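*Asks:* structural data only, the sequence is not supplied:
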C-alpha cells in the first residue's frame, strides 16, 4: 500500500510516518510496512493561504500531484487537495487531515472522486484552552503589557494604584462565547480559579454547561455582565463579525476581550477607538482578520493590546496527537473498520478499498 505523508514544520513528515507505523505495528523493511511517499511543506515558516480554491493550504497543487501518484491514502495537515489534485490521483481512496476541519480539501471534488476525507477534532483542545486562560490572565493582570514596558525601560509603578490595578479571576465574571472542546475546558479551569462563568452557545447542552459549574445565557446578556469575554465559537457565515460594534458597546467599561478562536468572529474596526477611550480595558488576540496583520495595522499603537502570532494550538503534544489521530484513521481503513471522523459521509455508500 502506498501512502503519501505530506508533513510540514509542525506536524512533520517523520511524525506522520512514525504514527502510521505505530498504528499498523510495522517498521521499515518489515512485511506489511507501507510504501511511503513523502512531501515536506514550508508552513509555518511560510504562511498558509488559498491554493486552487481551498483555504489555509501550504505548497502547490503540482507538488501534491507529483507526490500522490499511485497513493491509496494520504495523511497531511496543510497540503492542498483540490479538484485538480483529485483528477490526477485516480488511486486515492482517503485523505486524512490532522486539523480540526479539512479546510485545505475540496470536499465536493473529493466526494465526486469517491475519496473519503477525515479530520482530527480536538487535537489542539488542551493547548488552545491553556493558551486562552493564559491570555485572560495576562490581560486582566497586565502581565504582558507591563513586561513589554519594563523591557523598554519604563517602570510603571502606577499599576499599583487602585485606579490602574488589575482584576483577579477569583470572583470575576467571565463570559465564554462557544462551548466546544476548547470552550468547555476553559470553563472548567476558570471555575477552579473561582470565577463566575457565563456561556453562550445555542448548540451546547445547557445541562452540560451547568454540570461544569457555568451558567448558560444569551449572548447579549453575557456581554453586559462579563468583566472578561473569551471567544471560542466556530467561524461560519452566521458567526462572522458576531462581536460587532453594537455588541462591543454592550460590554462594561474597562472589560477585557480575548480572541484565540478565529479572526472573523470579531469586527476589528471599532477596537482601536474603544481601547484609546478606555471603554475597552484590554484586548488579547491570537487571531486576526488578516494574517499576518499589515505594517499599518491600526492596533499596533493602541494601548493595552496583547498580540501573539496564532500560537494557541502550538504545542508539541498537539502535533503528536494530530499525527496519532490521522494514523488511527489509516488503521481503521486498513482493517476495514468504520472511519471515525468523516467530513463527507455521503461518500461512504460507495467507499471501497
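*Replies:* Perfect, I can see it now. Model, not experiment: these values are computed from the prediction.
*Asks:* only C-alpha atoms for contact and neighbour calcs from this point on.
*Replies:* Fine.
*Asks:* from residue 132, how far off is residue 272?
*Replies:* Distance, residue 272 to residue 132, using C-alpha to C-alpha, to the nearest Å: 21 Å.
*Asks:* so between these two, which is more surrounded?
*Replies:* A direct count of neighbours by other C-alpha atoms under 10 Å for residue 272 and residue 132 places residue 132 higher, at 26 against 19.
*Asks:* thinking the more buried one is in contact with residue 184, fair?
*Replies:* No: at 11.7 Å, residue 132 does not count as touching residue 184 under the criterion of C-alpha atoms under 8 Å.
*Asks:* second structure for comparison follows:
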C-alpha cells in the first residue's frame, strides 16, 4: 500500500445517550453514530483525528460502526468533558499529551479581575490537550497530532452565552483570543522540538479544529518559518525553512469546498490539516466532506445535539501518495 488517507472531524458532542451534553435517547445516539459512520466508512481513512469526544464508551460505540479502525486513543478532557481522540487502521504508538504552556509563556487571563487580592482567573495549559501518536507505515513512523483550540464561541459568568453589555463582550472575546494564541504557541513550540529541522524527511500531520481561518494569526503561528505557503511563488523553491515548516492544505480544497462550518449564515473554514515538508510534496487530494448538505448555521448559543445532523462541522480529508 502506498496511499495514506487522513481525516479530521469535530463530531459535535459525542456523548453517551442521556448525559447532559449527549442525545436524549439511545435511538437518537444510534442515529448520530450512523450518520458519522456513513461518512467515515465511505472515505475509509487510515487515521481519523476527532474533536468533541465525550467518553471512551461513546468513542468505542463509533469505533464499532467503523470496524476497519481497529485502534483508538483518547485524549485528556477539558472541564466540560470533551477531548480529542484518534482512531486508526494501524497500531497507535508513542503516546504524548500536549498540555503545558512552554517556558516563557505566562498564564493567560480567562475572566474578569474581581475585587480583592486574588487576581483574575488564569490558565497555564491547553484547555483540550493535544494528542500525539505514531503509526508505522511502510518502513517509517508517521507522527499524527490531534488538536482542538479554544472556541470562538464565547461563554460568560454563570453559564451565559449572551453578554451583559458590549464592554463584557469585548473583554471575553479578548480572553478567548489570548487563550487560543497561547495554545497555538504551545503546539508550535512542541513542533519545533519534534521537527528539529528534519521535516523534509520526517512525516508529521497536525489536524483538528483550530477555531480560526487559514490567515488568522493563531493559525499562522502553527506554520513556523514564514514563506512558501501553498499557492505562493516560494512553494516550489527549497529553502532553509523547509525542515521546520508545516503547510496548511486548505488551499488545495476544490472550489466550493472552502468551508467546514457555518456561523450565522457565513461559511467558515476552521478545521485544518497541516503537514511537514515530507508529506506536502506527496498530496494527491484534499476535500471538505459534510455529513449533511447544507451544513447547519450555528449561533453563539451551542444547540443541543440533533441526531438528524450528526455534526455541525464538515470533515476535512487528505490523501497522500507515499510512493511519490
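*Replies:* That came through, no problem. The structure displayed is predicted, hence computed values, not measured ones.
*Asks:* TM-score for these two?
*Replies:* Aligned and superposed, the two chains score 0.28 in TM-score terms (TM-score structural alignment, normalised by the length of structure 2); 148 aligned residues with a C-alpha RMSD of 6.0 Å.
*Asks:* show me where the stretch 1-150 of structure 1 has helices.
*Replies:* For the stretch 1-150 of structure 1, the helices defined by DSSP state H, counting those that start in this stretch occupy 13-24, 61-68, 83-87, 107-112, 125-140, 143-151.
*Asks:* okay if I get the ones you listed as a markdown table plus distance to residue 96 of structure 1?
*Replies:* Putting the helices of the stretch 1-150 of structure 1 into a markdown table (distance: least, C-alpha to C-alpha, whole Å) gives the following:
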| stretch | distance to residue 96 of structure 1 |
| --- | --- |
| helix 13-24 | 11 |
| helix 61-68 | 13 |
| helix 83-87 | 14 |
| helix 107-112 | 12 |
| helix 125-140 | 19 |
| helix 143-151 | 38 |
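*Asks:* nearest to residue 40 of structure 1, out of the ones you listed?
*Replies:* Nearest to residue 40 of structure 1, of all these, is helix 13-24, at 6.3 Å by C-alpha to C-alpha.
*Asks:* what comes into contact with that closest one?
*Replies:* With C-alpha atoms under 8 Å, 6 or more residues apart in numbering as the test, helix 13-24 of structure 1 has contacts from 5-7, 27, 33-34, 36, 38-40, 75-76, 320, 323-324, 327-328, 330-331.
*Asks:* and the residues you listed, which are buried?
*Replies:* 5-7, 33-34, 36, 38-40, 75-76, 320, 323-324, 327-328, 330-331 (16 or more other C-alpha atoms under 10 Å).
*Asks:* ok, residue 325 of structure 1 to residue 184 of structure 1 distance?
*Replies:* Counting by C-alpha to C-alpha, the gap from residue 325 of structure 1 to residue 184 of structure 1 is 21 Å.
*Asks:* kindly report the same for residue 54 of structure 1.
*Replies:* The gap separating residue 54 of structure 1 from residue 184 of structure 1 is 30 Å, by C-alpha to C-alpha.
*Asks:* of these two, give the one with the bigger neighbour count.
*Replies:* Neighbour count, other C-alpha under 10 Å: between residue 54 of structure 1 and residue 184, residue 184 has more, with 22 against 19.
*Asks:* which element, helix or strand, includes that one?
*Replies:* helix 181-193 (DSSP states H and E).
*Asks:* any buried residues in the helix or strand that that helix is followed by, and which?
*Replies:* On the C-terminal side of helix 181-193 of structure 1, the closest following helix or strand by DSSP H and E is strand 196-200. Neighbour counts over strand 196-200 of structure 1 (16+ other C-alpha under 10 Å) mark 196-200 as buried.
*Asks:* strand 196-200 of structure 1 vs helix 181-193, what angle?
*Replies:* Compare the direction of strand 196-200 of structure 1 with that of helix 181-193 by axes from the mean of the first three to the mean of the last three C-alpha atoms, to 10 degrees and you get 160 degrees.
*Asks:* in the very next helix or strand once past strand 196-200 of structure 1, which residues are buried?
*Replies:* Sequence-wise, the next helix or strand downstream of strand 196-200 of structure 1 (DSSP H and E) is helix 206-211. The neighbour-count check on helix 206-211 of structure 1 (16+ other C-alpha under 10 Å) flags 206, 209 as buried.
*Asks:* which residues sit against helix 206-211 of structure 1?
*Replies:* Here helix 206-211 of structure 1 has contacts from 184, 199, 215-216, using C-alpha under 8 Å, 6+ apart.
*Asks:* cool, stretch 131-138 of structure 2 as well?
*Replies:* Residues contacting stretch 131-138 of structure 2 (C-alpha under 8 Å, 6+ apart): 74-75, 84-86, 90-98, 141-147.
*Asks:* circling back to that earlier point, can you tell me which of the contacts of helix 13-24 of structure 1 are in strands?
*Replies:* Among those, DSSP state E puts 5-7, 36, 38-40, 75-76 in strands.
*Asks:* can I get those residues in JSON lines with distance to residue 255 of structure 1?
*Replies:* Formatted as JSON lines, those follow (distance: C-alpha to C-alpha, whole Å):
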{"residue": "5", "distance to residue 255 of structure 1": "46"}
{"residue": "6", "distance to residue 255 of structure 1": "43"}
{"residue": "7", "distance to residue 255 of structure 1": "41"}
{"residue": "36", "distance to residue 255 of structure 1": "52"}
{"residue": "38", "distance to residue 255 of structure 1": "49"}
{"residue": "39", "distance to residue 255 of structure 1": "46"}
{"residue": "40", "distance to residue 255 of structure 1": "44"}
{"residue": "75", "distance to residue 255 of structure 1": "43"}
{"residue": "76", "distance to residue 255 of structure 1": "40"}
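*Asks:* out of these, which is nearest to residue 148 of structure 1?
*Replies:* Nearest to residue 148 of structure 1 out of these is residue 7 (C-alpha to C-alpha; 35.0 Å).
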